[in-house]
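S.K.: One predicted model, sequence on top.
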Amino acid sequence: MDILALLLMGLVFVASLVIQGGLQATFARFSRVANSRGLTGAEVARAILDAHGLTHVRVEPVPGALTDHYDPHAKAVRLSEPNYASPSLAALAVAAHEVGHAVQDAHGYTWLRVRASLWPAASLGTNLGPILVVGGLMLGAIGLAKLGLYLYLAVALFQLVTLPVEFDASRRALEFLRRMGFLSREEMAPAQKVLTWAALTYVAALASSLAAILYYASLLMGRREE
């Protein structure tokens, strides 16, 4: 069982690398293609927010690459500096996606609220889960190892709930870009490719967590049989 679990983890790891590589290649490709209207990511984000009555939500640049996110506490769409100032198709897709999260927040999107409620347990599971499992097994403290496994299950649950949140934000993003005329019909396909590869990274993250849980569970069952 341990060997099968390790094999599964290896396969998932390779798949994750392929997906990450696909995202980076697709993003790099369409980061070099400007949209026909010459609008930047920041301009499109601001326009979509205003069109939805979210004039109080700020659009801010943040350092780094692919560090784009929506902060529900600060009510701010934060775009990585390249996407903030870039008129590329990739920048517009990412900007619209992050605004999608702001619209979800404003409308009380159910899965976004569920994900927020799971975040404390998921954060604890990410930091302590593997340590408790491995430490518990090394010390022969099966109860401690079980606690670590349960905490890591919270991580997987968080990642599972993240999927509908991210898929919905991408769906909204494409609708914003199409309906408001920011991208032409020909430009919509590249934007969709960028968002599809980005969504696959969340699927890969969930698969990685499930494979790790299977491995930890197999170690725990093996120790109990001794």
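M.R.: Nice, thanks for sending it over.
S.K.: CA atoms for contacts and neighbours, from now on please.
M.R.: Fine.
S.K.: Quick check: which element contains the residue nearest to the spatial centre of the chain?
M.R.: Closest residue to the average C-alpha location of the chain: Tyr202 at 5.0 Å, with CA atoms, centre = their mean. Using DSSP states H and E, Tyr202 sits within helix 185-225.
S.K.: Which strands and helices lie in contact with that helix?
M.R.: Packing partners of helix 185-225 (3 or more CA pairs under 8 Å, 6 or more residues apart in numbering; DSSP states H and E): helix 2-31, helix 89-107, helix 110-139, helix 142-179.
S.K.: So which of those is nearest Arg37?
M.R.: Closest to Arg37 of the helices and strands packed on helix 185-225 is helix 89-107 (CA to CA; 10.5 Å).
S.K.: Give me the buried positions along stretch 98-111.
M.R.: 98-105, 111 (16 or more other CA atoms under 10 Å).
S.K.: re earlier: let's have the helices and strands packed on helix 185-225 in TSV, adding distance to Arg37.
M.R.: Converted to TSV, those look like this (distance: least, CA to CA, whole Å):
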stretch	distance to Arg37
helix 2-31	15
helix 89-107	10
helix 110-139	32
helix 142-179	12
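S.K.: And here is the other one:
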Amino acid sequence: MFYPGFYFDPTYLILLPAMIIAFWAQFKIDSAYKKYKAVRIASGVTGSEVARSILDGAGLFDVRIERYGKHLGDHYDPSSRVIRLSPEVYDGVTVAAAGIAAHECGHAIQHQTHYAPLVLRTRIAPAVNIASNASIWLFMIGIFLGNPLFARIGIIFFSLAVLYQIITLPVEFNASRRALNILETRTFLYGDEIKGAQKVLNAAAMTYVAATLMAISQLIRLIALNNRYNDN
């Protein structure tokens, strides 16, 4: 059975620019990470050692560091106060490992200093998870049943996911700035090593920009679909 608007539809063209940027951003992070995970740093410290030193220097002795099995799944969990590093970052003695480890420490320091965008993102995360999962189902039900209220609620719910992505941008860029400053001032990295870490973190940041543009584009598409079906 063919459902207009959910298979081929002209409104899919709204997503095309964001999709192109997303593919480009993924290519950039993959290539930057591949290059700089092969560049050994002169200081000879692993990513986990970089992270532990940064955390201790910030007085964050209670923040744990764990090895995490997912490739490029490195993250800071504010609820558990733990930094999880992929094996290549945890054990790596490379520019990429140091940069990524320091970036996650940047999030822990944000948490410590009550950095407003991180606080807001953490508080709305549970509601956003529920709303984003329900949004498309509500929208589809509204369209198929001809119920504008359900469709509008779906759009509102999806808007929360878009807001979350927008709030994520300053969180990620700020964490990278903190990381690069610490890596240089604490002399974990030297000269071209700093430039390499910056390239890795900038490429990673572009994936968040791409995700935000995709979310905004999808929201515009839902609004366009809703208006079209209401006109009919």
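M.R.: Thanks, I have it. Everything quoted here is computed from the prediction, not taken from an experiment.
S.K.: What TM-score do the two superposed chains give?
M.R.: Scored by TM-score structural alignment, normalised by the length of structure 1, the superposition of the two chains gives a TM-score of 0.96; 225 aligned residues with a CA RMSD of 1.2 Å.
S.K.: Can you tell me which of the helices and strands packed on helix 185-225 of structure 1 is most buried?
M.R.: Each of these was given a mean neighbour count from mean count of other CA atoms under 10 Å, and the largest, a mean of 25, is that of helix 89-107.
S.K.: Quick one: the residues in structure 2 that that helix pairs up with.
M.R.: Matched against structure 2 by TM-score structural alignment, helix 89-107 of structure 1 falls on residues 95-113.
S.K.: Give me the aligned partner of Ile48 of structure 1 over in structure 2.
M.R.: In structure 2, Ile48 of structure 1 lands on Ile54 (TM-score structural alignment).
S.K.: Could you give the number of residues near that match?
M.R.: Residues near Ile54 of structure 2, counting by other CA atoms under 10 Å, number 24.
S.K.: Now it: which helix or strand?
M.R.: Secondary structure from DSSP H and E places Ile54 of structure 2 in helix 47-57.
S.K.: Now do the contacts for His103 of structure 2.
M.R.: Counting by CA atoms under 8 Å, 6 or more residues apart in numbering, His103 of structure 2 makes contact with 175-176, 178-180, 201.
S.K.: Recalculate using a threshold of 7 Å.
M.R.: Listed by CA atoms under 7 Å, 6 or more residues apart in numbering, the contact partners of His103 of structure 2 are 175-176, 179.
S.K.: Of all the helices and strands packed on helix 185-225 of structure 1, which one comes closest to Gly222 of structure 1?
M.R.: Going by CA to CA, the one of those nearest Gly222 of structure 1 is helix 2-31, 8.4 Å.
S.K.: so is Glu66 of structure 2 in a helix, a strand, or just coil?
M.R.: Following DSSP: H, G, I helix; E, B strand; the rest coil, the label given to Glu66 of structure 2 is strand.
S.K.: measure it to Gly47 of structure 2 for me?
M.R.: Distance, Glu66 of structure 2 to Gly47 of structure 2, by CA to CA, to the nearest Å: 11 Å.
S.K.: what does Ala151 of structure 2 give?
M.R.: Per CA to CA, Ala151 of structure 2 is found 47 Å from Gly47 of structure 2.
S.K.: check contacts around the counterpart of Gly64 of structure 1 in structure 2.
M.R.: In structure 2, Gly64 of structure 1 lines up with Lys70, judged by TM-score structural alignment. Residues in contact with Lys70 of structure 2 (CA under 7 Å, 6+ apart) are Ser86.
S.K.: what's the mean distance for the helix holding Tyr202 of structure 1 versus structure 2?
M.R.: By mean CA distance after the TM-score superposition for structure 1, the fitted helix 185-225 of structure 1 averages 0.7 Å away from its aligned residues in structure 2.
S.K.: go on, stretch 114-121 of structure 1?
M.R.: Mean deviation of stretch 114-121 of structure 1 relative to structure 2 after superposition (mean CA distance after the TM-score superposition for structure 1): 1.5 Å.
S.K.: Give me the contacts around that stretch.
M.R.: Contacts of stretch 114-121 of structure 1 (CA under 7 Å, 6+ apart): 151, 154, 158, 161-162.
S.K.: Kindly recompute the last result at 6 Å.
M.R.: Contact partners of stretch 114-121 of structure 1, identified using CA atoms under 6 Å, 6 or more residues apart in numbering, comprise 158, 161.
S.K.: Same question for stretch 192-200 of structure 1.
M.R.: Residues outside stretch 192-200 of structure 1 that contact it (CA under 6 Å, 6+ apart): Leu23.
S.K.: try stretch 70-80 of structure 1
M.R.: Contact with stretch 70-80 of structure 1 is made by 57-69, 98, as judged by CA under 6 Å, 6+ apart.
S.K.: What is the neighbour count of whichever residue in structure 2 pairs up with Met180 of structure 1?
M.R.: Per TM-score structural alignment, the equivalent position to Met180 of structure 1 in structure 2 is Arg186. By other CA under 10 Å, the residues close to Arg186 of structure 2 number 14.
S.K.: returning to what we had before: between Glu66 and Gly47 of structure 2, which is the more surrounded one?
M.R.: Gly47 (27 against 15).
S.K.: The more buried one reaches Gly99, doesn't it?
M.R.: No: between Gly47 of structure 2 and Gly99 there is no contact under CA atoms under 6 Å: 8.1 Å.
S.K.: From Gln192 of structure 1, how far off is Ala207 of structure 1?
M.R.: Distance, Ala207 of structure 1 to Gln192 of structure 1, by CA to CA: 23 Å.
S.K.: who's more crowded, those two?
M.R.: Set Ala207 of structure 1 next to Gln192 and count neighbours by other CA under 10 Å: Ala207 wins out with 21 against 18.
S.K.: Pull up the aligned stretch in structure 2 for stretch 15-22 of structure 1.
M.R.: With TM-score structural alignment as the criterion, stretch 15-22 of structure 1 aligns to 21-28.
S.K.: From the rest of the structure, what touches the matching stretch?
M.R.: Contacts to stretch 21-28 of structure 2, defined as CA under 6 Å, 6+ apart, come from residues 203, 206-207, 210.
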